[in-house]
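Engineer: A structural model of the following input is requested.
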Amino acid sequence: MRILIVEDESRKYEQLSHVIKSVFPLANIISSESLLSAIFNIADNDIYDLAILDMSMPNYDISDEEPTGGDSESFAGRELMFQMKLREKLCPIIVVTQYQSFEKGLRDLNDLDAEFKREFPECYLGCVYYNAAVDGWVEKLKDYLYNYMSKK
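Structural biologist: Presented below is the predicted three-dimensional model:
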């Protein structure tokens, strides 16, 4: 099983990987740290079995040439879903974000969840609010993973 994790924060990536490996011990986890690297990754590879997408991330990987990763893209996860659809590489998707509101509070996580269910019904599994200080997100992510596994 090939699982793509698109996450720019190393601690969160490690935690996500740990949870995924607890459910799918043999999973081959592939990572991308920015919007652009994720788009290239999706374009250059076969369709993944599952994708875990962060909602907000930098446009580019952090490097000597791009020490900040460029501007942060608030809806990078949504853009990735559109790019996957455009390239006919949709796979089951779970969004994991540490933000509860977007667009300066005009939209919240429930709004995005409803939008993704409407726009990507064939692949969107749900969203998880990540909080490093609270473990509730772990159980919610595991629920989505077990539900995905039961439908395979």
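Engineer: switch to C-alpha atoms for all contacts and neighbour counts from now on
Structural biologist: Will do.
Engineer: name the helices or strands packed onto the strand or helix carrying residue 79?
Structural biologist: Assigned by DSSP states H and E, residue 79 falls within helix 76-86. Using 3 or more Cα pairs under 8 Å, 6 or more residues apart in numbering; DSSP states H and E, the elements in contact with helix 76-86 are helix 35-44.
Engineer: next helix or strand past the helix it packs on?
Structural biologist: The C-terminal neighbour of helix 35-44 among helices and strands, as given by DSSP H and E, is strand 50-53.
Engineer: please give me the structure for this one as well, since I'd like to look at both together:
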Amino acid sequence: MKYLKVLCTLMMSVILLLPIFNVADASRDYPGIYVNNEKMDIYAAVSAIGVTYVPFRPIFSKFNMTVNWDNTKKSVTATDGKTTIVLTNNSYTAYVNGKAVQLINPPVYNPDTKLFYVNLRFVAESTGAVVNWSKNETDANIYITNPNLK
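Structural biologist: From the prediction side, this is the model:
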């Protein structure tokens, strides 16, 4: 009887601690985004192979780019006058100033949320930014420094 009581107590302790570990993992799976040390009101999602995705409109807007969405082609074109980026749903080819660039993973359109997710590092570096990750045991953040922004 005593062993059963100890076993039940031990099992309850493990069950109660599981949510803590899930919260810690979730913050690393959905890192915060900072552009020029200003936190954005979006979180990234990291794919199984490590590609970081964000919704296209907030990131392009933060980089002061004009955004055009083509709902028929499920593609986005963003420009700031110097740089033009074109990304199409499920295409491994992006275009930067008309030049084809191969992507590790394609951008993804989610029909349920009607959001188009793009590769954060590709977009940031295409606009002249530097991308750095900061990770610890429970948290992760992405810092983007873009000297072209005010």
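Engineer: Tell me how the two chains score on TM-score.
Structural biologist: The TM-score (TM-score structural alignment, normalised by the length of structure 2) is 0.27; 79 aligned residues with a Cα RMSD of 5.4 Å.
Engineer: Now do the buried residues in the helix holding residue 79 of structure 1.
Structural biologist: Neighbour-count burial for helix 76-86 of structure 1, with 16 or more other Cα atoms under 10 Å as criterion, is recorded at 76, 77, 78, 80, 81, 82, 83, 84.
Engineer: which one among those gets closest to residue 141 of structure 1?
Structural biologist: For the buried residues of helix 76-86 of structure 1, the minimum distance to residue 141 of structure 1 (Cα to Cα) is 16.5 Å, reached by residue 77.
Engineer: Please tell me I have it right and the closest one contacts residue 51.
Structural biologist: No: counting by Cα atoms under 8 Å, residue 77 of structure 1 does not reach residue 51; the two are 10.4 Å apart.
Engineer: could you say what helices and strands the lengthiest helix in structure 1 packs with?
Structural biologist: As assigned by DSSP state H, the longest helix anywhere in structure 1 is helix 136-151. The contact analysis (3+ Cα pairs under 8 Å, 6+ apart) places helix 136-151 of structure 1 against helix 10-23, strand 124-129.
Engineer: thought residue 72 of structure 1 was touching residue 57?
Structural biologist: Yes: using Cα under 8 Å, residue 72 of structure 1 is in contact with residue 57, at 5.3 Å.
Engineer: and these two? which has more neighbours close in?
Structural biologist: residue 57 (24 against 15; other Cα atoms under 10 Å).
Engineer: Can you give the contact residues for the longest helix of structure 1?
Structural biologist: 19, 20, 23, 94, 125, 126, 128, 129, 130, 131 (Cα atoms under 8 Å, 6 or more residues apart in numbering).
Engineer: buried set for that helix?
Structural biologist: By 16+ other Cα under 10 Å, the buried positions in helix 136-151 of structure 1 come out as 137, 138, 140, 141, 144, 145.
Engineer: Could you list every helix and strand in contact with the helix or strand where residue 116 of structure 1 lies?
Structural biologist: Assigned by DSSP H and E, residue 116 of structure 1 falls within helix 109-119. For helix 109-119 of structure 1, the packing partners by 3+ Cα pairs under 8 Å, 6+ apart come out as strand 124-129.
Engineer: so what does the strand it packs on touch, helix or strand wise?
Structural biologist: Right, strand 124-129 of structure 1 is packed against strand 93-97, helix 109-119, helix 136-151 by 3+ Cα pairs under 8 Å, 6+ apart.
Engineer: Include distance to residue 28 of structure 1 when you put those into CSV, please.
Structural biologist: Converted to CSV, these look like this (distance: least, Cα to Cα, whole Å):
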stretch, distance to residue 28 of structure 1
strand 93-97, 16
helix 109-119, 26
helix 136-151, 15
